Structures are given as structure tokens and as C-alpha cells.
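Colleague: 3D, please:
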Amino acid sequence: MTLPARVRLVEVGPRDGLQNEPVIVPTEVKLGLIARLVAAGLDGIEVGSFVSPAWVPQMADTPDLMRRLGPAPAGVRYGVLVPNRRGFEAAQAAGAREVAVFAAASETFSERNVNASIAASLERFAPVAEGAAAAGIRLRGYVSCVLGCPYEGAVAPSAVADVAGRLAALGCAEISLGDTIGAGTPETALAMVAAVAERVAPERLALHCHDTGGRALDIIRACLDRGVSVVDASVAGLGGCPYAPGAPGNVATEAVAAMLERMGIATGVDRERLAEAGRFIAGALGRLPAPPA
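Modeller: All right, here's what the predicted structure looks like:
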């Protein structure tokens, strides 16, 4: 395969990036961040989740955030995470037009994260998929631990392919493959993507890399040559890895955009405005902005 002419960046900072912050981030700050991300040209933005506030207090304001955001601008999708039918119904009531469900390729991680086996978690998503299809709401799927589990260690590519295939069968338009602990290498990522591509077309796949091991950009670069053309990233590298305290978490959107530009691959992202969004949220959180990419 050859490199794609264009890569779509899915911005996960407002949800995945902020959900582990130790202090509650005001809704006004989230609105300011999302507005800047839209202005930077990002057309897919995860804005929140409809999980229990007891589990993720940072996302408790998602219904109010959705109300204040209003309909997404033309050509832009605001995505939200939902864990089950109840979460989906709340998201639908708030006007969501894209919802995401999340599974794992590791049985132990699934039990620890959602208190259910992989099979049971997928069963929970069936009514979500049915509701989304009936309402014309786009469905996205996540698979965690695709390149390693904090409890089980290495994860077989066939296990990832099985979960991804089952999510595709449920109706997920796109499936994001998450290196949850940043344990991957280009070699292990290529083997995993090859296995998944036997079940799900590469154009329906996205990469969601954590930079814990400092290999996220290398992994993305390698997998672009295998037909993957969607990459999740987080502005300013928001979001640490809870299994590696102090280590980097989500790969920074600024770094991915800069790498793709150097490779001659279009993203539609204005890097100066993206950097401004990074400075805005870094300032709001009392941190230094990310170094220039």
C-alpha cells in the first residue's frame, strides 16, 4: 500500500484528555477549548461522555455542555462516549449525533474497567447499536489494550481482531484501536493491524496511541502505510496513563499534525490555531504549553 493523501485527525482532548484531571475543569473552559479546536479545522471532536458521574466526575457536565454547544457546525462531528442503553438515551436526548462504545481485547482489563467480561460488555452495546441505527446516529467503537494489557501483558492480535470484528458487526462505522498503556512498537502494531484488517476494512480503522513508551509517532507512521488514515490525538497531549504515573499519555495532536505535514499528508488542520488551543488549555490547567512540534 501507499501512504494516504489525507489523514483525518479525531480530537479526543476534551473527553479522554480531561477525564483524568485531578480538579474539575469548568464547562466554560471546555467550551473555549472546543471552539478553538473547531477554528483549527478539526472536524471530529470527542466532547464528553454519558457515564456515571460517580465514575468520571469530570464528565458530569456533559449534558449541559452539549446543550450550550448546540448543533455542531457544518462538517464537524461532536462525539460522546456511552457505556450502555441508559447512557445512549441520555446522549440522544442531549442531541448527540455520534456516540462511541468501548470494549477491551483483554478479559482482565474488561473486568477491572467495566466489571464485565468482553462478551458481556458487547451484549450491553447491542441496544445502543439498535438505537443508533434507528435514529441515524453514527456509532464508533473503541478497543482498549490492543498492544498490551497492564494485567495480562502481551495481547494476541487475533484477540484484537475478534473484538474489532464484533464491533463492526454491531454497526460501528469506525473502530479505534487503542494502545492503552503505550506498550506498542511499529512491529507489534503492524502485526495487530494486519490481523484486524482481515476482519475490518482498514478504511474503517483508527489508531489511538499513548506515548508512554515514546513510540507513538513511529507506530502511526508505520500503520499509515497499511491503509489506516484516521488517527486519534489529544491537544497538548492531555491525558496521562493511569498505569504509568508521570508518563506521557495520549499522543499530542500538535505532534501528529506536524509529522503529517512533514510527510506531505494533508489534515485540514491549521497548526497555528491548534497551537493556540493548546496554549489555552495549558494555561487554564496551570501548565506550561507543549513545546513546538
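Colleague: when you work out contacts or count neighbours from here on, use the C-alpha atoms and nothing else.
Modeller: Will do.
Colleague: surely Val76 meets Gly44?
Modeller: Yes - using Cα atoms under 8 Å, Val76 is in contact with Gly44, at 5.9 Å.
Colleague: which of the two has more neighbours?
Modeller: Higher neighbour count among Val76 and Gly44: Gly44, with 21 against 14, using other Cα atoms under 10 Å.
Colleague: spit out the contact partners of the more buried one.
Modeller: Contacts for Gly44 (Cα atoms under 8 Å, 6 or more residues apart in numbering) come out as Leu9, Val10, Glu11, Val76, Arg77, Tyr78, Gly79.
Colleague: and the gap between it and Met192?
Modeller: Distance of Gly44 to Met192, computed by Cα to Cα, to the nearest Å: 25 Å.
Colleague: mind listing the strands for the stretch 1-150 of the chain?
Modeller: 8-11, 44-49, 77-81, 98-104, 138-144 (DSSP state E, counting those that start in this stretch).
Colleague: following up with a second sequence; could you model it the same way so I can compare the two?
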Amino acid sequence: MAHLSDIRGVGLGLKRELIPPFKQHEGKSLLANLQFVEIAPENWIGMGGKYAADLRWFAERYPIACHGLCLSLGGPDPLNVSFLRQVKQFLSDFEIPLYTEHLSYCSDTANGYIYDLLPIPFTEEAVQYVAQRIRQTQDILGQRIAVENASFYVAAPISEMDESSFINAVLAEADCNLHLDINNVYVNSVNFGFDAYSFIDQMPAGRIVYSHIAGHLQVKADLLVDTHGASVIDPVWQLLAYAYRRFGVFPTLLERDTNIPPLTEVMQEVDHIHLIQQEVTQAHSSSVSRVA
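Modeller: Sure, this is the predicted structure:
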């Protein structure tokens, strides 16, 4: 049976385009630093035939994390309980120990799924509303989930607190974990003019179970779009290293969803995450040794 502790080291979002080269390089040095993969359950639930066989192939070789796309934790409609029951069965079938979702919403009654992540108003009322939906999700799944800080481009119309305070309040009220997206912190810091390092400082260390890092699109100097379609830039790498130094090394996954290069290039960034993890771990060990 898989456990949350199996999600460790460095991971990669599993895109179907990467499956053939993955199989081609099985057991080779190219994949040496890859320790887990991530999938969106919406893209795999109910799949049979070749797709089911592909997923089983990965489940036999790597721990899997699930990162949901459509639960719409902050949305106005009731939670999709039927879908959550499917997720529960899916997690059990493939022994997946971790399920995360976005701290945002992506649907409404009039339009259905919007296919974009919209910001939740940073209010006490919203804290209570979202936390109740997270608790309901956890009750149905029978396990704690993690919620991810989302990127956004227009501020919610009503706010009583800043984003970091809102995240902390939701985590405490729902008693859930944090899926810390480093690139989203950086994107929002540019789009809304706050200090990304101070934001990281305010995250609750004991609730961080997992993180994402990715590339983005710079539209203007003060407008970044979280596309997952480019290489990670230096300021985001530096922010990841800072978070490791601040909280200790935690599992980190590279997202690459569009403009996907050959696996050899993707793995260069996976290897770079591994290198940063090693450097921070070694620096911490050296510091402890000097103190001792």
C-alpha cells in the first residue's frame, strides 16, 4: 500500500506525449533522478485499453500523485460528489497516496466549467465556505488532501486580507495540507506587486507536503501568465532554493504542459531540481556538523 512518504524527491507531470520515450529509457541513466509522477485524475478515470495499460505500467514503477483540475473548491455549485467517489476508487485502484486541488474555482451554474482558475475573495466568509468544502472532500475520500495556491491575473472584487493570510486561514480551518506552487508565488508577486520571499516566509512549514515548479509567459513587465509552456527562469529557481532553505527540502514536481520538448530536455530541469535539493541538504548537514 502506497503512503504519502513515497512521494519524495523530484517528480514530473505525466503527459501522454512523454510515455513512449519514458518506456524507451526505462532503467537508463536519463531517468535516474525521477522519483514520482503526477497525473490529473480527470484525464485518466474511466480510460481503458492502451491508456489503462500505460497507467498501470507507471503505477508499477513510480509512486503517483493526483492533481485535480475541476473540483472548483471555491465555486458556487455543490461539490461533485459522484466525481469524488470516482476519484476515491481511482486512488485506491492505483494505490495513489496524494490528491491535491487548486485553491480557486473554475465553474458556475450558468456556464458550467470555465477552464480557467478564478480567484476566491479573500474574506472570512470565503474561508469558512471553502474550508467546509475541503472538509467534505476529505470526508468522502477518507484522507487529507492538499490545496495549491493558484496564479491569477485579476484581483477578487472583495478582500479583507492578503493572499498568504487567506491561505493560512483556509488550511487551519479545513485542517488540510498545502501544495505550494513556487511559480505561482512568483507570478502573483509580479502581477500584484508583493515580495515573493516574504510570501514564502508566511507559509506554514508543517503543512507543506509537495510543490510545483514551472515556466511561464511574460506578456508585459508586470504581467506574467502561468502557462507551464516554457523553461523555468532563474528567479523561480532561486525562490525554490530559498523555500528549501527556509523549510527543508520537500517533494517537488516539474510541470510542463505545452510546448513539450524532447524528454532529454525535460529531464535537464528535473535534474536541476535534484541538484538544488542536494545542495541545500548538504549545506544544512555541513551547518549542523559545524554547530555540533
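Colleague: any idea how many residues pack against Ile145 of the second structure?
Modeller: With other Cα under 10 Å as criterion, Ile145 of the second structure counts 22.
Colleague: what lines up with it in the first structure?
Modeller: Aligned by TM-score structural alignment, Ile145 of the second structure pairs with Leu139 of the first structure.
Colleague: you'd agree its match is up against Glu98?
Modeller: Yes - between Leu139 of the first structure and Glu98 there is a contact under Cα under 8 Å: 5.9 Å.
Colleague: what's near enough to touch the counterpart of Thr188 of the first structure in the second structure?
Modeller: Using TM-score structural alignment to pair residues, one finds that Thr188 of the first structure aligns to Asp195 in the second structure. Counting by Cα under 8 Å, 6+ apart, Asp195 of the second structure touches Ser189.
Colleague: go again with 10 Å.
Modeller: Val185, Tyr186, Asn188, Ser189 (Cα atoms under 10 Å, 6 or more residues apart in numbering).
Colleague: keep only those that stay in contact in the first structure.
Modeller: Counting by both residues aligned by TM-score structural alignment, their matches' Cα atoms under 10 Å, the contacts of Asp195 of the second structure that remain in contact in the first structure are Ser189.
Colleague: from Ser92 of the second structure, how far off is Ala196 of the second structure?
Modeller: Taken as Cα to Cα, the span from Ala196 of the second structure to Ser92 of the second structure is 37 Å.
Colleague: looking at the two, which one has more neighbours?
Modeller: A direct count of neighbours by other Cα under 10 Å for Ala196 of the second structure and Ser92 places Ala196 higher, at 19 against 14.
Colleague: help me confirm that that one comes into contact with Val187.
Modeller: Yes - with contacts defined as Cα atoms under 10 Å, Ala196 of the second structure counts as touching Val187 at a distance of 8.9 Å.
Colleague: overlap in contacts, the two.
Modeller: Jointly contacting Ala196 of the second structure and Val187 under the rule Cα under 10 Å, 6+ apart are Val236.
Colleague: tell me the counterpart of Val87 of the second structure in the first structure.
Modeller: Using TM-score structural alignment, Val87 of the second structure pairs with Ala91 in the first structure.
Colleague: just to revisit the earlier point, JSON lines for the contacts of Gly44 of the first structure, including distance to Val51 of the first structure?
Modeller: Formatted as JSON lines, these follow (distance: Cα to Cα, whole Å):
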{"residue": "Leu9", "distance to Val51 of the first structure": "24"}
{"residue": "Val10", "distance to Val51 of the first structure": "20"}
{"residue": "Glu11", "distance to Val51 of the first structure": "19"}
{"residue": "Val76", "distance to Val51 of the first structure": "23"}
{"residue": "Arg77", "distance to Val51 of the first structure": "20"}
{"residue": "Tyr78", "distance to Val51 of the first structure": "16"}
{"residue": "Gly79", "distance to Val51 of the first structure": "14"}
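Colleague: and of those, the nearest to Arg112 of the first structure?
Modeller: Gly79 (24.7 Å; Cα to Cα).
Colleague: residue in the second structure matching that closest one?
Modeller: So Gly79 of the first structure corresponds to Ala65, using TM-score structural alignment.
Colleague: show me the helices in the stretch 101-250 of the second structure, by range?
Modeller: Using DSSP state H, counting those that start in this stretch, the helices found in the stretch 101-250 of the second structure span residues 124-141, 163-174, 182-192, 196-201, 234-247.
Colleague: return the most buried member of those helices.
Modeller: helix 182-192 (a mean of 22; mean count of other Cα atoms under 10 Å).
Colleague: got a list of what the one residue sitting closest to the centre of the second structure touches?
Modeller: Nearest to the geometric centre of the second structure sits His212, at 4.6 Å (Cα atoms, centre = their mean). Counting by Cα under 10 Å, 6+ apart, His212 of the second structure touches 10-13, 148, 179-184, 240, 251-255.
Colleague: from Tyr186 of the second structure, how far out is Val87 of the second structure?
Modeller: For Val87 of the second structure relative to Tyr186 of the second structure (Cα to Cα), the value is 31 Å.
Colleague: do Asp257 of the second structure as well
Modeller: In terms of Cα to Cα, Asp257 of the second structure sits 18 Å off from Tyr186 of the second structure.
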